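Trainee: Structure, please.
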Amino acid sequence: MLSRVCRARFVMALALPCSLFAVQSAYAGLGGAPMTPPTDASVSSRTMQPGAHPATAAQGVMRSASSAASSTSASASYTVRETTLGNGTVVREYLAADGSVFGIAWRGPQMPDLNDLLGSYFPQYTAGVTAARAARGGGHGPVAVDQSGLVVHSGGHMGAFNGQAWLPPALPAGVSGSDIQ
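Mentor: Down below sits the predicted model:
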């Protein structure tokens, strides 16, 4: 007969692999391809012109993909892909004409997995956070990493997280960091 401790370890050993399969990550990568949404997510895409904000676009001031494609504007259009995860968190990916992600924004009750969202830029982000916290004497709170190749702003509190990340060199003509929201 197994002792309670051994039985608890056995149950945990069986439960851990099952729980890992139950976690649904949204795999994306800043500078790479857009995320593959989890099965419980809803996704919508909109074509934007530089200077149009996704928040106003969601209220009906956005150009349709067909009218943007026929536009003779000198500025390149870009796509905003909005994914609402099953937990209610909304992730917006900003895609250049070639399909690469040049910016990401999030808001919602749970923090998304920044390791997935930032992709190969995650180590640069964590190094920036470590340096920023060391400079201000540690602690928690909002995070800002402002570097020439990567900008990440993240903050909020339990139940209401938000943030933005973008690659300054990859921003299309006419698009600024303030457009990533």
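Trainee: CA atoms for contacts and neighbours, from now on please.
Mentor: Fine.
Trainee: give the contact list for residue 144.
Mentor: 129, 132, 151-154 (C-alpha atoms under 8 Å, 6 or more residues apart in numbering).
Trainee: Between those residues, identify the one with the most neighbours.
Mentor: residue 152 (22 neighbours; other C-alpha atoms under 10 Å).
Trainee: which other helices and strands contact the lengthiest helix in the chain?
Mentor: The residue-count maximum for a helix in the chain (DSSP state H) belongs to helix 4-22. For helix 4-22, not one helix or strand is in contact under the criterion 3 or more C-alpha pairs under 8 Å, 6 or more residues apart in numbering; DSSP states H and E.
Trainee: from the chain's centre, how far out does that helix sit?
Mentor: Its chain's C-alpha centre and that of helix 4-22 lie 31 Å apart, by C-alpha atoms, centre = their mean, to the nearest Å.
Trainee: Now show me the structure for the sequence below, then we'll compare the two:
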Amino acid sequence: MPNPSFSTALAASAMVGAVLCASTDARAELGGTMPTQATSTTAASQTLLNGALRLRTLTDAGHTTINEYATNTGQIIAYTWQGPTMPDLRALLGRYADSYLTGAATLPPDGNLHASRVARPDVIVESGGPMRGYAGRAWLPAALPPGVTAADFR
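Mentor: Next comes the predicted model:
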């Protein structure tokens, strides 16, 4: 009989692998700079929270909507996503992807493969949803401007 912990760990590893290999049209990454020009796959940015944040929305190749949040200086501090496929987290997280993977590897096998929260000092990633209904968010906790909280990333 297969070991349930091994099966759960194997399934979780497969999910993380799929998350990091999915495709996206995002050209920027956490900690990078939000492009100032709209493209064919992005909307023009809009200002939120009295100018504390800029929001740019794009749709990736898998038809998932990705919201990109940047400070008023242009530094990207968060992403949210919702759609039928997982976005390419390696592309979105950029230099924070390895930290995320390290945190994901330490998650206890609880049998819940559809929701996870990886909280590291430099990056926090929450992801979940049923098959073909992925939703999540990732942000840089130390980069949040005064008055901005994770609840502002929807």
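Trainee: After superposition, what's the TM-score, could you say?
Mentor: Remark: TM-score between the superposed chains equals 0.74 [TM-score structural alignment, normalised by the length of the second structure]; 131 aligned residues with a C-alpha RMSD of 2.4 Å.
Trainee: Let me see the ranges of the helices in the second structure.
Mentor: Using DSSP H, helices in the second structure cover 4-21, 89-93, 97-105.
Trainee: Could you dump the ones you listed into JSON lines with distance to residue 65 of the second structure added?
Mentor: Putting the helices of the second structure into JSON lines (distance: least, C-alpha to C-alpha, whole Å) gives the following:
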{"stretch": "helix 4-21", "distance to residue 65 of the second structure": "15"}
{"stretch": "helix 89-93", "distance to residue 65 of the second structure": "13"}
{"stretch": "helix 97-105", "distance to residue 65 of the second structure": "20"}
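Trainee: ok, now how distant is the most centrally placed residue in the second structure from residue 19 of the second structure?
Mentor: Centre of the second structure computed as the mean C-alpha position; nearest residue by C-alpha atoms, centre = their mean is residue 138, 3.9 Å away. Distance, residue 138 of the second structure to residue 19 of the second structure, using C-alpha to C-alpha, to the nearest Å: 13 Å.
Trainee: Near residue 139 of the second structure, how many other residues are there?
Mentor: Residue 139 of the second structure - counted by other C-alpha under 10 Å - has 26 other residues nearby.
Trainee: now for it: what does it line up with in the first structure?
Mentor: Alignment note (TM-score structural alignment): residue 139 of the second structure maps to residue 166 of the first structure.
Trainee: residue contacts, its match?
Mentor: By C-alpha under 8 Å, 6+ apart, the neighbours of residue 166 of the first structure are 30, 102-104, 150-152, 177, 180.
Trainee: Go again with 7 Å.
Mentor: Residues in contact with residue 166 of the first structure (C-alpha atoms under 7 Å, 6 or more residues apart in numbering) are 102-104, 150-152, 177.
Trainee: For residue 90 of the first structure, see how far away the closest residue to it other than its chain neighbours is.
Mentor: Excluding its sequence neighbours, the residue lying closest to residue 166 of the first structure (C-alpha to C-alpha, 6 or more residues apart in numbering) is residue 103, at 4.0 Å. Using C-alpha to C-alpha, one gets 14 Å for the distance from residue 103 of the first structure to residue 90 of the first structure.
Trainee: For those two, indicate the residue with more neighbours.
Mentor: Comparing residue 103 of the first structure with residue 90 by other C-alpha under 10 Å, the one with more neighbours is residue 103, at 30 against 23.
Trainee: how about the more buried one, what's its partner in the second structure?
Mentor: Checking TM-score structural alignment: residue 103 of the first structure goes with residue 78.
Trainee: List the contacts of that match.
Mentor: 30, 68-70, 138-140.
Trainee: burial measure for residue 134 of the first structure, as a count.
Mentor: 11.
Trainee: can you give me the offset of the helix or strand hosting it from its chain's centre?
Mentor: Assigned by DSSP states H and E, residue 134 of the first structure belongs to helix 122-135. Centroid displacement of helix 122-135 of the first structure relative to its chain, using C-alpha atoms, centre = their mean, is 18 Å.
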